[in-house]
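K.L.:
How does the following fold in three dimensions:
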Amino acid sequence: MSHLTPVLTTSPTLAPDPCPEQVAQLEQRLAGYLPPEQVAQVRRAYRLGAAAHDGQTRKSGEAYITHPVAVAGILADLGMDAETLCAAILHDVLEDTPIARERIAEDFGEAVAELVDGVTKLDRIRFRDRQEAAAESFRKMLMAMARDLRVILIKLADRLHNMRTLDSMAPDARRRIARETLDIYAPIAQRLGMNRFKSELQDLGFRALHPNRYRIISRRIQSQPVLRRESMARIEAAIAQKLTHEGLTHRLVGRVKSPYSIYQKMESEHKSFDQVMDVFGFRVVVGSVMQCYHALGAVHSLYKPLDARFRDFIAIPKANGYQSLHTLLFSPFGSPIEVQIRTDEMDLVAERGIAAHWLYKKAGVATNSAQTRAHAWLSGLLESQQAAGSSLEFLDNVKVDLFPDEVYLFSPKGDILSLPRNATVLDYAYAVHTDVGDHAVAARVDKKLVPLRTRLQSGQTVEIITAPSATPNPSWLEWVVSGRARTAVRHFLKHLQHEDAIELGHRMLDRALEALDNSLDRVPPARLEAYLADNRLRRLEDLLSEIALGNRMAQTVAQALSRDADAADADPALPAAVASAEKILVTGAERGVLSFANCCHPIPGDEIMGFLSSGKGIVVHRLECPNVPELRKSPERWVPIAWDREVQGDYRAGLRVEVENKPGVLAQVAAAIAEAHSNIDNVEYQERDLRMAVMHFSIEVKHRKHLADVIRRVRRLGVVVGVQRL
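P.N.:
As a prediction, this is how the structure comes out:
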């Protein structure tokens, strides 16, 4: 097969070939697994890309086309198809050259155009800042990934080559790109099972972010003591001899930790370099699954295993499709031995992840499984991005799901679900289905009844208990750790908040208009439309929501809607008129637009006032709150409110309890509060000496009568000297 270079350099549309050796090497690799007509297609892509990028250079001074060709070379090592290679060579032409998408589709097909479009950044759209632009670009890329997994393979190869050539960038750009690589791209590579990519991205990112630390650790790795090298060689020989004696054809490889993994372990486990390196690592690759377990028995008979450190990822694969047996053994030299045992196919999937599908044409269950799991993960991301309020929120949710540590759980039917570390019952419920999560009330974990906030551990069987009337509440955001659950809860609460805000804003505007002898029905439609247009509001519901959230004053809006069009000055008597208006009745259930001040903890039955806080809505205070005199200095933000007749729910109240300092006194007070059917949120000692102690309780009550009952029961205790509400 002829090289690309002669054909390209004779093309009338091109200047002299900028990278003949690089292109020749690429073609040589492609000739090993692609038919001639597909190599010719890649050649045409190079011809177009080189012409489009003619005259453009990288920061290093090289011709720009050298970068896309290098990306294609990385993908050729993975055995990727011709469409992917064409898209890799053309991946920057839409962004950096006048070439249109239609030209790519016409010359190379719609699939290639779709891949190029999926990788292209959104730099032509204006964003508020670089962070939002990066988040939106990432969001678009993941949506393209869901349609075709090859998009992320091109993007990872692109990022890998950029990281290899990062030295030519300015220091600030180096650090920013390195941080993004460690936070996003290396975890994505790991999530897709591409450990080879992940390891190099992590080490390159670590080197760019902390060059001195990287240099010191790398130097220490290279200068390992002779004793360690000898010990490792003797252990490797002993394992090889044992496996051969058992009749197992195998490949045995000693594993050396990467600089980044060593640094991470030193940081997270607070260990010294010598403590981290004091572990010998080996990988055993055999021919079949049964031979994996045979090899496990062989190494366990050679060296004793460490209890509770055996993991079977063959029977229960990781979420990214990774399969292997992991065991930790005692060595005769006093250092632990990490051994991983897997088949050739599992080893391929562990190194290449989803890319193994293209490289290993005779793929079995493992490679197909990696593809299926990747698609399932991306489908979940698509759900998340549809519900997320912004690109930044979506990116935060994805970051949570990219944590490598996972727990593996069983459904009552035996299905396996994987969730991030520290996942709760609520995360599991949303992993089953959004509707299950929204209506969850409790769960049975290993047949024991537990609350929704219970943290789960690998191997547990979880059954969710639901109720049609149950709905999410804001406290759930403190319990969930998975991006899917967080997005679902936020979406539900935002929807409720908007509905509640419209309703409350309507009541507030009605009261303000009544104080001016007007009503919303009597406001001329033309005036209302003009007001909405002047304030860039799409509809009346948006205005009502803004009023409830404290972003606009109801009395100011009422005045604008009531006065003549040529009136310009505000009515100085307005606050007094509004203050004398009929009070707005609240139930306490106005989620997201009504909150209760922590300084006075109002409860149903208290005389209350509302204070509009921008973005938060109405903050409710007791009239006897010590902060009220200060709030009176802003009368335009007062909201006359009172409790409705039908008020439900639990409300926080504070108690100051003075007691004799005796053993068991806290238990007695807590028991009295529980007998009054009140929950204790928090308790702390404020003062304490030999005779007396003062405790502050934060409790939940339904109304003033309930609080009075709690105080009465506590006061009856013989050890209690005094009780008062805070």
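K.L.:
only C-alpha atoms for contact and neighbour calcs from this point on.
P.N.:
Noted.
K.L.:
residues in contact with residue 299?
P.N.:
Counting by Cα atoms under 8 Å, 6 or more residues apart in numbering, residue 299 touches 239, 242-243.
K.L.:
how about 10 Å then?
P.N.:
Going by Cα atoms under 10 Å, 6 or more residues apart in numbering, residue 299 touches 238-240, 242-243, 305, 327, 329, 339.
K.L.:
what's the answer for residue 70, then?
P.N.:
Residues in contact with residue 70 (Cα under 10 Å, 6+ apart) are 22-23, 26, 76, 88-89, 157-158, 160-162.
K.L.:
Could you do residue 77 as well?
P.N.:
Residue 77 touches 26, 29-30, 359, counting by Cα under 10 Å, 6+ apart.
K.L.:
do residue 704 as well
P.N.:
Contacts of residue 704 by Cα under 10 Å, 6+ apart are 602-606, 653, 710.
K.L.:
And the strands in the stretch 151-300 of the chain?
P.N.:
251-255, 280-286 (DSSP state E, counting those that start in this stretch).
K.L.:
list the buried ones in the shortest one?
P.N.:
This means strand 251-255. Using 16 or more other Cα atoms under 10 Å as the test for burial, strand 251-255 gives residue 252.
K.L.:
Alongside the first, I'd like the structure of this one:
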Amino acid sequence: MLRQYELVERVKAYDPDADEDLLNRAYVFSMKAHGSQLRANGDPYFSHPIEVAGILTDLRLDDETIATGILHDTIEDTVATQEQIDKLFGKSVGRLVDGVTKLSKIEAQTENERAAENLRKFLLAMSNDIRVLLVKLADRLHNMRTLKFIQSEPKRRRIARETMDIYAPLAERIGMYGFMDELNELAFAQLEPEGYALILKRLESLRAGGGDVVARITSGIQLLLGQNGIEAEVYGREKRPFSIWKKMQDNQVAFEALSDVMAFRVIVQSPADCYRALGVIHQRWPTVPGRFKDFISTPKRNGYRSLHTTVRHSDMRIEIQIRDAVMHREAELGLAAHWAYKQGEEGAAARESYPWLNDLLEILEHAASPEELLEHTRMAMFQDQVFVFTPKGALQQLPRGSTPVDFAYQLHSEIGDTCVGAKVNGRVMPLRTRLVNGDQVEILRSKIRAPDPAWDSFVVTAKARAAVRRSVRARDRDAQLTMGRQLFDAAVKRFKLPEHDDEVAAALVALKLPDRAALYIALARQTIGDLALREALSPGSTLGSKRGRKPKPVPVAAIPIKGLSPGAAFTLGDCCHPVPGDRIAGVSRPGTGVEVHRIDCATLEHEAGEWLDLAWDANSGGAIARVSTVVHNQPGSLAAVASIIAHHSGNIVNLALKDRDREFHTNIIDVEVADLAQLTAIIAALRSAPAVVSVERVKA
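P.N.:
Coordinates of the predicted model:
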């Protein structure tokens, strides 16, 4: 553990103007506050914040950040308060300490809720001052270095999983690859101990069999570059076990099938020397196709710059990274390598430099649940990138596997919300098309903001998925409010219930609901039924019902379902597939809402739930009908059926072969139609076709 004077000397060595008094006061305060507390390994707890501060000095960070590292656990784990920190060390340090502090005292029902709330606060603080992230990463790194001393295996695995899912990707996002590699390595050792031990054993065997191969190749590369007048430092190493494991999993190969388990770094004097060195290396050893990447001309989103290539050296493949000294420092330390906070960089400037922070903030704002927040945050940490272009040539980086919808939301949320199609390299392509490097993408838009719920099944970026789900939730809520209001009005008329504001206010209190909107949604979802509503609006009115006497409702008009969202306010029965024009009835199902059936559906005969009289309103949207067709087993029969349906503007959305014999085929076809009249016309046309034996609408 660093002593007080040693820590101060470290900081003064790279920052002679650092506030020595601030560092000394923070050291003494933290030591007294933690007192006799011990860590899991038996060391004084105070050693942890000092080691964190030591890691931060390796990054050459400013005095306020070092003080924050020393103090970061005082509010959470001691009797120290936020007010004390603000008073003794200033508002700036106080804000940083608060940002790093976990919300360990939050009353949360689940571990996910607690984790999500901690993450929410941390990301918000990080967006205001990126130094919060640097301290948190140093804190997590030291905790991972000592994780083995925690006795509980489930706790070790939980911390390791959180590290691999969130903190290692965050380190990658700000270019701190040294931190990322060590965090992943330490987490991997806990999550996959057998795999970790096996790879270490294989690496030892490889070293024993081949001698010091790394040293021989390193000196060979250095000699080759020197002979060609290129001054360079060359470093070689075996790849880390986690990197090897990931490649084995991604490529589904065994360790023996991996030929590039060694990596080499070439550090030259300038960017021009990078390309000269690349040329010399490619002249000497044959390249592996598809394994060259130029991150100098096209840096990664986090600013990372380097040339990556893989060549065949003797009977093995080796990976070589070529960069100059500035690139190398930035690759190791990322954001911390060119820290400019003392020159006035604020949170807004950091967000401009790291636009993914804005994506995370948008996710924070709109996540509907702790699980969704954690899912989307993990999604936002994708590492593999694909580079695509706008029609004007602007470069955009997206996670590998992204679609035009992801691209649209990357440009702007409004562009994503109004996207209706896309051109990829000048051709109109499906929105689920996976983009590849070099694609040029043009988004086709409409004036209507209507993200398609189906997008949720294929988008890969957290920003796109969060936006789609947010839109679906808003649409569902509107539909549920409309359906619930209609159910309320119908119940009031049917049972002659009072509906003045005073009675409704009293009913809301009785039902423990905050407002009318909550009441309408509860009615739509059928978490509150007619019986409960009647009793709340008119106490005592349900006594007769409880004794078995039927109420005497008055006839009311059917409830229209125009414009409501199937699946939100109601569901269409899979047994009978009603379409606009059919006579329909609804069945109330507690907790799931209203299910709509055709009036002649066999399911209704056995339904014990309460029936609702429903009706399609004018201009109701289309629906999917299901028909059974028996056709002759001969060439062209199915084509004739499809042609007739298309001729009558129907759209086949699903087709399944039910029965097949020597003479006939029976197919079940789902057809999207506007109304019953269109469906009737299609069925009539099919029945008159020579290839068709019979057509019937499926009832149940």
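K.L.:
Overlay them and tell me the TM-score.
P.N.:
Once superposed, the chains reach a TM-score of 0.92 (TM-score structural alignment, normalised by the length of the second structure), with 692 aligned residues with a Cα RMSD of 2.7 Å.
K.L.:
closest one to residue 199 of the first structure among the strands of the stretch 151-300 of the first structure?
P.N.:
strand 251-255 (12.9 Å; Cα to Cα).
K.L.:
Average separation of that closest one from the aligned part of the second structure, please.
P.N.:
Taken against the second structure, strand 251-255 of the first structure registers an average deviation of 2.1 Å after superposition, with mean Cα distance after the TM-score superposition for the first structure.
K.L.:
start and end residues in the second structure for that strand, please.
P.N.:
Alignment of strand 251-255 of the first structure against the second structure: residues 233-237, by TM-score structural alignment.
K.L.:
Check what contacts the matching stretch and list those residues.
P.N.:
Under Cα under 10 Å, 6+ apart, the answer for stretch 233-237 of the second structure is 213-223, 225-226, 261-269, 318-322, 324-325.
K.L.:
which residues of the stretch 301-450 of the first structure fall in helices?
P.N.:
Using DSSP state H, counting those that start in this stretch, the helices of the stretch 301-450 of the first structure run over residues 344-352, 356-359, 365-387, 391-401, 425-432, 434-438.
K.L.:
List the buried residues of the last one.
P.N.:
For helix 434-438 of the first structure, burial by neighbour count (16+ other Cα under 10 Å) applies to 434, 436-438.
K.L.:
about what we covered before: mind putting the helices of the stretch 301-450 of the first structure into CSV with distance to residue 153 of the first structure?
P.N.:
CSV is the format used below for the helices of the stretch 301-450 of the first structure (distance: least, Cα to Cα, whole Å):
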stretch, distance to residue 153 of the first structure
helix 344-352, 10
helix 356-359, 11
helix 365-387, 12
helix 391-401, 18
helix 425-432, 26
helix 434-438, 30
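K.L.:
Among the contacts of residue 704 of the first structure, which ones are in helices?
P.N.:
residue 710 (DSSP state H).
K.L.:
What is the equivalent residue in the first structure for residue 193 of the second structure?
P.N.:
In the first structure, the residue matched to residue 193 of the second structure (TM-score structural alignment) is residue 211.
K.L.:
mind listing what that match touches?
P.N.:
Residues near residue 211 of the first structure by Cα under 10 Å, 6+ apart: 204-205.
K.L.:
ok, back up a step: of all the contacts of residue 299 of the first structure, which two lie farthest apart?
P.N.:
240 and 305 (17.4 Å).
K.L.:
Run through the residues that contact residue 176 of the second structure.
P.N.:
Going by Cα under 10 Å, 6+ apart, residue 176 of the second structure touches 134, 137, 168-170, 302, 304, 329-337.
K.L.:
go again using 8 Å as the cut-off
P.N.:
Each residue near residue 176 of the second structure by Cα under 8 Å, 6+ apart is listed here: 330-336.
K.L.:
want to throw the residues you listed into JSON lines with neighbour count and distance to residue 162 of the second structure?
P.N.:
Shown next, in JSON lines, are the contacts of residue 176 of the second structure (neighbours: other Cα atoms under 10 Å; distance: Cα to Cα, whole Å):
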{"residue": "330", "neighbour count": "20", "distance to residue 162 of the second structure": "25"}
{"residue": "331", "neighbour count": "23", "distance to residue 162 of the second structure": "24"}
{"residue": "332", "neighbour count": "19", "distance to residue 162 of the second structure": "22"}
{"residue": "333", "neighbour count": "22", "distance to residue 162 of the second structure": "22"}
{"residue": "334", "neighbour count": "25", "distance to residue 162 of the second structure": "22"}
{"residue": "335", "neighbour count": "24", "distance to residue 162 of the second structure": "22"}
{"residue": "336", "neighbour count": "20", "distance to residue 162 of the second structure": "23"}
